[in-house]
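Undergrad: Generate coordinates for the sequence data below:
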Amino acid sequence: MKLRVKNLYKVFGANPEKGVEAARKGMGKEEIMARYKLALGVNDVSFEVGATEILVIMGLSGSGKSTLVRCINRLIEPTAGSVEIDGIDITQLSDNELRLLRMQKVGMVFQNFALFPHRTVQKNVEYGLEIQGVPTGERADKAKQAIDLVGLSGWEEYRPENLSGGMQQRVGLARALASGADVLLMDEAFSALDPLIKREMQDELLALQARVGKTIIFITHDLDEALKLGDRIIIMKDGRAVQVGTPEEILTNPANEYVEKFVQDVDITKVLTVSKVMRKAISVTHPKDGPKTVIHKMHEEGLSRLMVVGKDRKLIGLVEVEKVTDAIKRGEHTLEHVIDRDVITVRPDDNVSCLFPVKKYPIAVVNDDNKLLGIVKRGSLLSGIADFGGTYGHQ
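TA: Okay, the predicted model is just below:
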């Protein structure tokens, strides 16, 4: 496990230990404030994050999400609990040890970009390496590689004032990547961007993650953003993690009434995968089968269409009863002239929203080797979505 947070508390005010003790006895945020004049920011939060995982922490304003992420790198000092990165409990590190860990292992991307206006893109990206004492030539090379990764090649000598908001955020991301940090903390990183640029940056982050495989903690108040980016999501309320799970788990099995209200108007198709609405392709046919064999199989199974697969179960195409019947009338003994090879295929992990524009059903569900796993009919798509509840549409 790359990152482990265990029983973490943050209390603001004098004698914060009193707040921790009260919280452990079950006292809530408002009661602790009323009785002790202490603000409970993080209340007994525990979670783990694996390498290459994107964990999204979300909640409404005041839920504790930004306080939590700042406790992870001790920009805010935790009151109690532990934060381990690669097995190192950062709450036990000296100032010098913490500074070294931040430089080498943890990068942070802020909402307001936090760029130096007097530095070029290249020099902004080099900054962390410069602080680390990396030689000039080496840090220039590492910065250039990071700039290329975020798609800003050619902009190295421009200053931030010449860049759009989305481009400035790319610079911030490149700076974090250039340091070689394994863990990226992104606090409302895209919330200041226009909606279109925001969606583009979300897509860019997912594409970048596929290439570099970092451990990313992403803070947001936007549920759609959380559903799109998160491998898992933590929903915060009053400093507590009220539910931790995959987007699908949170949408289909909310832990309590608060989470249920939080997600009640979400389009379920944004997280539902094809594997949840497909039916196993039990009945198939093979190129060696003649038209009469296929008609017999269709009659026995009550089907009007069959997928055609090879001996290795790789998809070849589809046959329909009308065309097979015509082949029999023509005296044909093979399926060669009636196989429709223009079958639409999807992967089981694809989002079901990709199915809505499709006009031609059934759709074949295949793996990366083109082996047939199942089929999706229009009826099974709609009934599968209905089984999971929520709203759906063609957005």
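
Undergrad: drop to CA atoms for contacts and neighbour counts, all remaining ones
TA: Fine.

Undergrad: Please go through the chain and pick out the longest helix.
TA: The longest helix of the chain (DSSP state H) is helix 195-212.

Undergrad: Which elements pack onto that helix?
TA: Applying 3 or more C-alpha pairs under 8 Å, 6 or more residues apart in numbering; DSSP states H and E, one finds that helix 195-212 contacts helix 165-178, helix 223-229.

Undergrad: now it and helix 165-178, what's the angle there?
TA: For helix 195-212 against helix 165-178, the angle by axes from the mean of the first three to the mean of the last three C-alpha atoms, to 10 degrees is 20 degrees.

Undergrad: ok, residues contacting helix 195-212?
TA: The contact list for helix 195-212 (C-alpha atoms under 8 Å, 6 or more residues apart in numbering) reads Thr52, Leu149, Val150, Gly166, Phe190, Ser191, Glu225, Lys228, Leu229.

Undergrad: Surely the fifth one and Gln111 touch.
TA: Yes - taking contacts as C-alpha atoms under 8 Å, Phe190 lies within contact range of Gln111: 6.4 Å.

Undergrad: tell me the strands in the stretch 1-150 of the chain, going along the chain?
TA: 3-12, 39-49, 54-58, 80-85, 88-89, 106-109 (DSSP state E, counting those that start in this stretch).

Undergrad: How about the stretch 151-300 of the chain?
TA: Counting by DSSP E, counting those that start in this stretch, the strands of the stretch 151-300 of the chain are 183-187, 215-220, 232-237, 240-245, 279-280, 284-285.

Undergrad: here's the other one to compare against:
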Amino acid sequence: MTRMPMTDRPVKLSCRNVWKVFGREAERFLQNHSTPTADQIADAGLLAAVRDVSLDIHDGEIFIVMGLSGSGKSTLLRCLSRLIEPSAGSILLDGDDLLKADEARLIDIRRHKMGMVFQNFALLPHLSVLENVAFPLSVQNVGKVERLRRAMEVIELVGLKGREQSYPRQLSGGQQQRVGIARSLAVNPELWFLDEPFSALDPLIRREMQSELLRLQNVLKKTMVFVTHDFDEAIRLADRIAIMKDGAVIQTGTPEELVTNPATDYVAEFTRDVQRAKVVSAASAMQPPSTGHFDSAVAADLKIQAVAAQVIGGGKPVAVTAADGSVIGELTPDAVLTTLIGREAHR
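TA: Alright, predicted model coming up:
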């Protein structure tokens, strides 16, 4: 999927200096310590699950939050959706501070602007696929004819046409997760939260669901906040990734930026085993053109993995072209080989 530059998109969701601290009088503690150290938090008998996180998530972006177990990624997602209350900070949806929304307003926002998919499919076992998908629309008091029409529309969209009268127990794990996705899409949310939605699936089904998510995104252009601990999943899906450790965001960037320019030793170790050819683009590996004539060309945003056979098989440099077709550099067989084997060579 071609990535549109984030700077070309408006900010959909942002947070500033968000904390989630568990323990007695955590809010008062933060009022007295705007940026407390880990020792100060521990000495107060508190636990900081999210520490001073500031992020901008752009319209139509797949934004991945990842980290090891206990890093705070799921807690951050729940803070962003106000499923749990942050201890401090601000969260803005289209410029409106969600933390200032009263209960009625928050319910309305969740019903009409947010969709959520979790690892646990949470389907209602006594309802059919059609009834499960239509359920959030019934909560909105949408009329029966309209909610069934909309439910059938998204059931077909996720590839479950013909199974609408089946019950969850009659479906595979992948099919159940498709129902969960369809149910969250039935309300046509502007903002879509997904918390490790595929981690309970076996590898083949998981990859199939990743492909399905990318297909849906190509059609729907949703703003997604997607939590995972799997870097291969992240680099396949993400426009950008935020890596968390001990409740804090250590680095945010494109998969390519994280792999080629890790900000800390932790990020470098986190990305160490990633196949660079999956994330390094032709633009990053190119050099200035040495000639005005090339026998073939590759797009600047294509990954080395996608162009390796063409470049190495040709045995000579190929042009690297911008979106308008102009030549901006050349990609040599040596540069491709360095990307393919460079990591092993430096171990």
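
Undergrad: now, of the helices and strands packed on helix 195-212 of structure 1, which is deepest in the fold?
TA: helix 165-178 (a mean of 25; mean count of other C-alpha atoms under 10 Å).

Undergrad: ok, average deviation of that helix from structure 2?
TA: Mean deviation of helix 165-178 of structure 1 relative to structure 2 after superposition (mean C-alpha distance after the TM-score superposition for structure 1): 1.1 Å.

Undergrad: In structure 2, what stretch matches that helix?
TA: Counting by TM-score structural alignment, helix 165-178 of structure 1 falls onto residues 173-186 of structure 2.

Undergrad: Quote the end-to-end distance of stretch 62-80 of structure 2.
TA: 15 Å (C-alpha to C-alpha, to the nearest Å).

Undergrad: whereabouts in structure 1 does that stretch align?
TA: Going by TM-score structural alignment, stretch 62-80 of structure 2 sits over residues 54-72 in structure 1.

Undergrad: Which positions within that stretch qualify as buried?
TA: Within stretch 54-72 of structure 1, the residues scored as buried using 16 or more other C-alpha atoms under 10 Å are 54-60, 63-72.

Undergrad: swap in stretch 335-344 of structure 2?
TA: Buried positions in stretch 335-344 of structure 2, judged by neighbour count with 16+ other C-alpha under 10 Å: Ala335, Val336, Thr338, Thr339, Leu340.

Undergrad: cool, stretch 284-303 of structure 2 as well?
TA: Ala285, Met286, Gln287, Pro289, Ala297, Val298, Ala299, Ala300, Asp301, Leu302, Lys303.

Undergrad: Ile85 of structure 1 -> structure 2?
TA: Ile85 of structure 1 maps onto Leu93 in structure 2, by TM-score structural alignment.

Undergrad: If I follow the layout properly, that match ends up in contact with Ile57?
TA: No - the pair formed by Leu93 of structure 2 and Ile57 falls short of the contact definition of C-alpha under 8 Å, at 9.8 Å.

Undergrad: quick one: common contacting residues for those two?
TA: Shared contacts of Leu93 of structure 2 and Ile57, counting by C-alpha under 8 Å, 6+ apart, come down to Lys12, Leu13, Ser14.

Undergrad: quick one: which of those is most hemmed in?
TA: Leu13 (22 neighbours; other C-alpha atoms under 10 Å).

Undergrad: which residues touch whatever residue of structure 1 lines up with that residue?
TA: By TM-score structural alignment, Leu13 of structure 2 lines up with Leu3 in structure 1. Counting by C-alpha under 8 Å, 6+ apart, Leu3 of structure 1 touches Glu48, Val49, Gly50, Val83, Glu84, Ile85, Asp86, Gly87.

Undergrad: same thing but 10 Å
TA: Applying C-alpha atoms under 10 Å, 6 or more residues apart in numbering to Leu3 of structure 1 gives the contacts 47-51, 72, 83-89, 183, 215, 217.

Undergrad: Lys198 of structure 1 versus that one, what's the distance?
TA: Distance, Leu3 of structure 1 to Lys198 of structure 1, by C-alpha to C-alpha: 27 Å.

Undergrad: Among Leu93 and Ile57 of structure 2, which residue is more densely surrounded?
TA: Each of Leu93 of structure 2 and Ile57 has its neighbours counted (other C-alpha under 10 Å); Ile57 has more, 22 against 18.

Undergrad: Check the gap between the nearest residue to that one once chain neighbours are set aside and Ala88 of structure 2 for me.
TA: Residue nearest to Ile57 of structure 2 in three dimensions, not counting chain neighbours: Leu13, with 5.1 Å by C-alpha to C-alpha, 6 or more residues apart in numbering. According to C-alpha to C-alpha, Leu13 of structure 2 and Ala88 of structure 2 sit 17 Å apart.

Undergrad: try Ser199 of structure 2
TA: Taking C-alpha to C-alpha, one finds Ser199 of structure 2 at 30 Å from Ala88 of structure 2.
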